[in-house]
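*Asks:* sequence unavailable; structure follows:
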């Protein structure tokens, strides 16, 4: 799968957030602020997973060329990936 620049930018943004969270922890900042930032990272990860799975699903269904069994298998794999990510 080819990952778009936007997708990579999402990951880099989360990486920066995690570094910021670590710095907050090292500075002894309030736990509410740390949790708020961790929740933001988790939401970002969840959204990124959704985008990757949906783009992959669209690609797989298009490659199925109308073959119902291939499309059903692709859908099931996408659902399994989403369930597994939780």
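*Replies:* Cool, the structure landed. Computed from a predicted model, the values in this text were never measured in an experiment.

*Asks:* CA atoms for contacts and neighbours, from now on please.
*Replies:* Will do.

*Asks:* now do the same end-to-end measure for stretch 16-35.
*Replies:* End-to-end distance for stretch 16-35, by CA to CA, to the nearest Å: 16 Å.

*Asks:* now what about that stretch, what contacts it?
*Replies:* Identification of contacts with stretch 16-35 by CA atoms under 8 Å, 6 or more residues apart in numbering yields 37, 38, 41.

*Asks:* check it against this one:
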């Protein structure tokens, strides 16, 4: 793994850990019976954090997915597969 790959992995893990903390906060808010507007606002923040983590994974691995070859010489992911994967986050 290159230094760039390691940095990207750390960034993704940081985003996921932040989202995990935010989700724990949302759960606590629901358990406490907090105002629905506050809960939904925090839940939206968790969703955005997860989306950003997913986009970071795709962006940092896109080149590898398009150029790395399977045993048969085909790319690991076709352009269409990569587009579909990207759109699952949209």
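*Replies:* Sure, I can see it. This one's a predicted model, so the numbers in the text were calculated from it and none came from an experiment.

*Asks:* dump the contacts of stretch 16-35 of structure 1 into TSV; add secondary structure, distance to residue 8 of structure 1 and neighbour count as well.
*Replies:* Formatted as TSV, the contacts of stretch 16-35 of structure 1 follow (DSSP: H, G, I helix; E, B strand; the rest coil; distance: CA to CA, whole Å; neighbours: other CA atoms under 10 Å):
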residue	secondary structure	distance to residue 8 of structure 1	neighbour count
37	helix	20	18
38	helix	19	16
41	helix	14	20
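
*Asks:* save those as JSON lines, and put in distance to residue 64 of structure 1 too.
*Replies:* Formatted as JSON lines, the contacts of stretch 16-35 of structure 1 follow (distance: CA to CA, whole Å):
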{"residue": "37", "distance to residue 64 of structure 1": "41"}
{"residue": "38", "distance to residue 64 of structure 1": "39"}
{"residue": "41", "distance to residue 64 of structure 1": "34"}
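
*Asks:* what does residue 55 of structure 2 correspond to in structure 1?
*Replies:* Superposed on structure 1 with TM-score structural alignment, residue 55 of structure 2 falls opposite residue 50.

*Asks:* nearest to residue 6 of structure 1 among the contacts of stretch 16-35 of structure 1?
*Replies:* Residue 6 of structure 1 lies nearest to residue 41 out of the contacts of stretch 16-35 of structure 1, by CA to CA, at 16.2 Å.
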